[in-house]
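Colleague: Have a look at this prediction, sequence included:
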Amino acid sequence: MASQLRSRHRHHLKLTSTVARSLSTTPPTTDSTLAHPFQDHISSVESKDQLLKSYTVTPPITPWPQRLSPKRLVSMITCQQNLDLALQIFHHAGDYHPNFRHNHDTYLAIVHKLARARAFHPMETLLTQLRQQQSNNNNNIKCGENIFITVIRNYGVSSRPTHALRTFLRIKDFGLQPSVRSLNTLLNALVQNNQFELVHALFKNCRKKFDIIPNVFTVNILVKALCKKNDVESAIRVLDEMPGMGMIPNVVTYTTVLGGYVSRGDMVGANKVFDEILDRGWVPDATTYTILMDGFCKGGQFMDAVKVMDEMEENGVEPNDVTYGVMIEAYCKEKKSGEALNLLGDMLKKKYVPNSALCCRVIDVLCEEGKVEEAGDLWKKLLKNNCTPDNAISSTLIHWLCKKGKIWEARKLFGEFESGSIPSVLMYNTLIAGMCEGGELQEAGKLWDDMMEKGCVPNAFTYNMLIKGFCKVGNPREGIRILEEMLEKSCSPNKLTYSILIEGLRDSGTEADVTKVLSMATSSGEIDIDAWGASIRKVSGNPDSEGSILEKILPQAAT
């Protein structure tokens, strides 16, 4: 991106017919004073403007509009998916389009796009350019605060609180007086990055240093910072001082304090704050109820959480996706799979999209209770509700199907998933492990081939499962061959790899096989003689043979 800015003037230059003719009629010369091929033409041009008119500059996109307004340019930048191209469009308009001048809106559009993409270096270069243009009396751009709010917010979510603060302090350099909006944006960015002391310091000095009068949103952010640093007592003091500041606390203020009590596990304090909300005649929103429910769930007071949800619905407050997530997780923890499944169904009916981890949790609990078919129905229900089950959800269900001996149902599910999505290494591993465990090595081999064809690189777990499968059916030598292939593919075996083989060689291996595997283990530094001693003795049939085998592999073991 930085190189893009440095090369923004390197558009393709096309010579007009005037220049072309001058080139064709200029005789070759050896005079060193005529080093530039366009010198004759340049000397005949009366001004810089006339020189520029001798060239046409290829625009970054075609067709390029003949008439270009700032509003049109904003639309072009906003719609452009390619960030480099968006930047080229911005520069081409300002540098080459006749009579076009950037304004606040065009700068806001490109700065917003760069900030969202975390392209902070070219964004800062543009801000410097904007400041320079403001210094030019002939091209004075009136700047708005929204540009800096965008920059501060994106520095915050990118974990750059120092840059966010620096941007806030630069606002005055652009001829603007920062308002409470930019202050609140900065304070939020600092809270996101755990800069709680700085939030307090800025709040105390905002009138004196920046001539900014805080509002209720500012105070709410301060209360949030105090609660996050577990200083609920100070948060309560701020809440009590709000009327003296000319402000009335709102539901958000009280909900934030309630959350502070919940975070420290003080449900008595949380309940008192909740009761105060009700006493003031306010209707708690879904967030307030959810925070209280979450506190009860984490404190093991599951039935209290259920009562709060019942009360919430009685008061006509609709649960949101977070509410459902909290209660579904709680039902799963209590091993109440039916209730969890019902809530997940309600969630889907209301068009909420449950996250992958939540679905996996419900599937786990259903299958633990032997309800594998219901777990399969849930997978299909997700599909019908346009919540396509991802690799994690599908892998979880495949794992349970294999564990319950339903390996061909698992294979069918894999095929359904594969028809619309690309299976991950995790999903291949899960099904290959199930097939190997069930003795279906031929099918496991087909999955392996399919995996390789799709460019999905096997890992140590994949190899281990195949090796284990062959050892299980009494063919450890095929397991050794897979180990050799594993090494050829630069996939590092681990201790489990060798343990599986050594254990597999106990019943159907030879001393030569053990020696070979031990040699490979020694080379990779994964040897574990203490754990394998019994297996080595059983393979050789001689209690004293362990030492002789080790002498061949590890000369140091004999000393």
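Modeller: Structure's in. What do you need?
Colleague: use CA for all of it now, contacts and neighbours both
Modeller: Noted.
Colleague: ok, the residue nearest to Pro458 when sequence neighbours are not counted - contacts?
Modeller: Leaving aside its sequence neighbours, Pro458 sits nearest to Val425 (Cα to Cα, 6 or more residues apart in numbering; 6.7 Å). Counting by Cα atoms under 8 Å, 6 or more residues apart in numbering, Val425 touches Cys456, Val457, Pro458, Asn459.
Colleague: wait, which of those residues is closest to His200?
Modeller: Asn459 (49.9 Å; Cα to Cα).
Colleague: ok, so what distance separates the spatially closest residue to the closest one that is not a sequence neighbour from Val57?
Modeller: Once flanking residues are discounted, Asn459 sits nearest to Cys491: 6.7 Å by Cα to Cα, 6+ apart. According to Cα to Cα, to the nearest Å, Cys491 and Val57 sit 53 Å apart.
Colleague: next, the one to line up against it:
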Amino acid sequence: MPAMGFVPNVVTFTTNLGGYVSRHDMVGAKRVFGEILDRGWFPDVSTYTILMDGYVKQGKLVEAIKVMDEMEDNGVDANEVTYGVMIDDMVEKRYIPSSALYCKEIDVLCCEGKVEDACELWKRLLKKNCTPDNAVLGTLIYWLCKKGEMWEARKLFDQIEMSEPPDVMTYNVLISGMCEVGELGEAGRLWDDMVEKGCSPNSFTYNVLIKGFCKIGKAKEGIRILDEMFEKGCLPNKSTYAMLIEGLCDSGEEAEITRVLSMAMSSGDIDSDSWDLFLTKVVGDLDTGESVLNRILLENAD
């Protein structure tokens, strides 16, 4: 070909590789792939995807996964076509794709702004009797919430409950989304549902609720949640205290500020950044806030 003035490249060889795959000749396809590497070229995502497609169509799932691993090791990112090929071919061959594979395709679709396509993928899987697990559905709910489609996420969540109990991460994603848009009532209902079904809230759950209440000016309700955290043996972190103190300062709850700051100091989980926030928010003007600071320090003295 060079003698005819035509210089082959990765695209040329990938087209040739595709020809072998279409004829179900994976030995020839692998040989062409090897030639690409021997020439010092780097196969692109299309090259890897065509090769994987050929292996899966022949039921050689292990070989297809090896190609995908090699692609990722070489720093080539799979795209929606890659994952789509893998999932569709595997389902057609009656293999059950892994949860990780589903999540990756949904992530790729959603990162490209194709949340509706990701939802269609989920519906397609259901029609083929492939039931996505909490990890897959949690990923989809996360992206729906990020797009601001909280009630679509809620409808999807309700469908999860009909197949298997949602896990704590799935609850957390939806509770966080509801709190972000000020739907504290709905977040509370999800919380109640979570506890009723024996799914224990974790620190993240408590923190997103506290943040939600502080955001709408109800920091005192956040303190009630903080007390419940302690009752349930779930320890707050510096973010918990920072959110509460900021919220209480904004609403002028001096007595509650003192109490929360004392708890924060007793926890031993306060770093220099937290102190900067506390001093700025609580003390403010040192001339007028010095008495507040002195009282807190005296109350927490050994």
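Modeller: Everything's here; your move. Model, not experiment: these values are computed from the prediction.
Colleague: TM value for the aligned chains?
Modeller: TM-score for the superposed pair, counting by TM-score structural alignment, normalised by the length of the second structure: 0.76. Supporting figures: 269 aligned residues with a Cα RMSD of 3.6 Å.
Colleague: Show the buried residues in the contacts of Val425 of the first structure.
Modeller: Taking 16 or more other Cα atoms under 10 Å as the criterion, what is buried in these is Cys456, Pro458.
Colleague: Can you pick out the most distant pair from the contacts of Val425 of the first structure?
Modeller: Top of the distance list for the contacts of Val425 of the first structure (Cα to Cα): Cys456 and Asn459, 9.5 Å.
Colleague: The second structure: matching residues for the helix or strand harbouring Gly94 of the first structure?
Modeller: Using DSSP states H and E, Gly94 of the first structure sits within helix 83-96. Mapping helix 83-96 of the first structure onto the second structure (TM-score structural alignment) gives no aligned residues.
Colleague: go on, stretch 456-473 of the first structure?
Modeller: Residue span in the second structure matched to stretch 456-473 of the first structure, by TM-score structural alignment: 199-216.
Colleague: so where does the equivalent of Lys380 of the first structure over in the second structure fall, helix or strand?
Modeller: Taking TM-score structural alignment for the superposition, Lys380 of the first structure sits opposite Lys123 in the second structure. Using DSSP H and E, Lys123 of the second structure sits in helix 115-127.
Colleague: Let me know the next secondary structure element after that helix.
Modeller: helix 134-146.
Colleague: Would you mind giving the residues in the first structure matched to that following helix?
Modeller: Mapped onto the first structure using TM-score structural alignment, helix 134-146 of the second structure spans residues 391-403.
Colleague: Let me see the ranges of the helices in the stretch 201-350 of the first structure.
Modeller: Under the criterion DSSP state H, counting those that start in this stretch, the stretch 201-350 of the first structure contains helices at 216-228, 232-241, 251-263, 267-279, 286-298, 302-314, 321-333, 337-349.
Colleague: Kindly present these as JSON lines, with separate columns for distance to Ile553 of the first structure and mean neighbour count.
Modeller: Listed next are the helices of the stretch 201-350 of the first structure as JSON lines, based on distance: least, Cα to Cα, whole Å; neighbours: other Cα atoms under 10 Å:
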{"stretch": "helix 216-228", "distance to Ile553 of the first structure": "59", "mean neighbour count": "23"}
{"stretch": "helix 232-241", "distance to Ile553 of the first structure": "65", "mean neighbour count": "17"}
{"stretch": "helix 251-263", "distance to Ile553 of the first structure": "58", "mean neighbour count": "23"}
{"stretch": "helix 267-279", "distance to Ile553 of the first structure": "64", "mean neighbour count": "16"}
{"stretch": "helix 286-298", "distance to Ile553 of the first structure": "55", "mean neighbour count": "22"}
{"stretch": "helix 302-314", "distance to Ile553 of the first structure": "59", "mean neighbour count": "16"}
{"stretch": "helix 321-333", "distance to Ile553 of the first structure": "51", "mean neighbour count": "21"}
{"stretch": "helix 337-349", "distance to Ile553 of the first structure": "54", "mean neighbour count": "18"}
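Colleague: re earlier: burial measure for whichever residue in the second structure pairs up with the residue nearest to Asn459 of the first structure, as a count.
Modeller: When the two structures are superposed using TM-score structural alignment, Cys491 of the first structure falls opposite Cys234 in the second structure. Neighbour count for Cys234 of the second structure, taken as other Cα atoms under 10 Å: 15.
Colleague: what's the answer for Val27 of the second structure, then?
Modeller: The number of residues packed near Val27 of the second structure is 11, by other Cα under 10 Å.
Colleague: Measure how far the following helix or strand past the helix holding Gly94 of the first structure is from the centre of its chain, please.
Modeller: As assigned by DSSP H and E, the chain's next helix or strand after helix 83-96 of the first structure is helix 104-116. Relative to its parent chain, helix 104-116 of the first structure has a centroid offset of 23 Å by Cα atoms, centre = their mean, to the nearest Å.
Colleague: Could you do stretch 108-124 of the first structure as well?
Modeller: Worked out by Cα atoms, centre = their mean, stretch 108-124 of the first structure lies 19 Å from the chain centre.
Colleague: gap between the two ends of that stretch?
Modeller: Start-to-end, stretch 108-124 of the first structure (Cα to Cα) is 13 Å.
Colleague: follow-up on the earlier one: now the match of Cys491 of the first structure: how far from Pro165 of the second structure?
Modeller: Cys234 of the second structure sits 22 Å away from Pro165 of the second structure, going by Cα to Cα.
Colleague: Same check on Val11 of the second structure?
Modeller: Distance of Val11 of the second structure to Pro165 of the second structure, given as Cα to Cα: 47 Å.
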